[in-house]
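> Need a 3D model of the sequence below.
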Amino acid sequence: MNPYVHRTLVMQLQAGATDRFPVLAHLSYDADDPFAVTVVFSHDGRVLARWRLDREMLQDGLRRPVGTGDVRFRPVSTGAWAELRMEFFGAARPDGGRHHAVVFAWAPAVEAFLRRTHDVVAPGQERFRVDGFLAEVIAEAERGGG
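I've put the predicted structure just below:
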């Protein structure tokens, strides 16, 4: 079985008080990093942001509000249209606030992506490869990066 899952979705970005506008969201999952989903947001060929998200938190966000830090998810329904509201907080701005963006995704598309990741590594079957992690940390420290 292929240890990777990738899907590109059109999502709606809302930054500040602006109207929503479409962005591409490239979602990827790698069985070697079984707890995470990486999402890269792009527009007009430019990468806007890259986030590593907790797969379980993303799944939970489709059902209920989750997150209290830099990333927050919650379901939003407008009639028959079910969305996942993803809120991202970034670096500090000069005025003392923080960069902030909200992205809306069609919830059934996110669910379909997550189901495919569950086919690769079922929830509860994730394993953290401690040996590989420790080897990376030691190699980085030996290079003087840690």
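> only C-alpha atoms for contact and neighbour calcs from this point on.
Noted.
> quick one: the helices in this protein?
When secondary structure is read from DSSP state H, the chain shows helices at 55-61, 107-120, 130-142.
> let's see this one next to it:
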Amino acid sequence: MHSTVQGHMVMHLVVSNELSFRIMVDLEYDAADPFAVRFTFHLPGGDPVGWVFARELVVDGISRPSGEGDVRIHPVGAELSEVRIVLHSPEGAAVLRAGTPALIDFLARTDRLVAMGEETAAGDLDAQLASILAAPGCENAG
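Next up is the predicted model:
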């Protein structure tokens, strides 16, 4: 059984109302980190840029405004055929447009691997607990 889901899609990097660039985006979901999805943006003339999103944020952003802080996702238009993703960093903000069909397809495949709401059951809880308890400062927490 595969423990990852990968996908590729085209998004638009919005420069202004009149100008945007098509960019390729790699999507990856790993059952070992069931709450996260990774997006790698292949920017024109630059190195790939990776961002990690909460899977639930992407799911929610397809149908309603979601997110706070550095990442915000919201649907565009009444048909919900597109989402706008706004990424904030110390260097500024990037606005991207993405078609929802490709995102929905990718998210459906992640759900078949680890169902939404079942993420904690997918991880090795004993190993995670041992890791937390082995961290500095947890020697005699009890």
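> follow-up on the earlier one: nearest to Thr8 of structure 1, out of the helices of structure 1?
Set against Thr8 of structure 1 and scored by C-alpha to C-alpha, the helices of structure 1 come closest in helix 107-120, at 9.6 Å.
> Let's have the helices of structure 1 in JSON lines, adding mean neighbour count and distance to Val10 of structure 1.
Shown next, in JSON lines, are the helices of structure 1 (neighbours: other C-alpha atoms under 10 Å; distance: least, C-alpha to C-alpha, whole Å):
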{"stretch": "helix 55-61", "mean neighbour count": "18", "distance to Val10 of structure 1": "17"}
{"stretch": "helix 107-120", "mean neighbour count": "17", "distance to Val10 of structure 1": "10"}
{"stretch": "helix 130-142", "mean neighbour count": "11", "distance to Val10 of structure 1": "34"}
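> wait, what's in contact with the most centrally placed residue in structure 1?
Residue closest to the average C-alpha location in structure 1 (C-alpha atoms, centre = their mean): Leu53, at 3.7 Å. By C-alpha atoms under 8 Å, 6 or more residues apart in numbering, the contact list for Leu53 of structure 1 reads Ala36, Val37, Thr38, Val39.
> closest one to His43 of structure 1 among the helices of structure 1?
Taking C-alpha to C-alpha, helix 107-120 is the member of the helices of structure 1 nearest to His43 of structure 1, at 19.2 Å.
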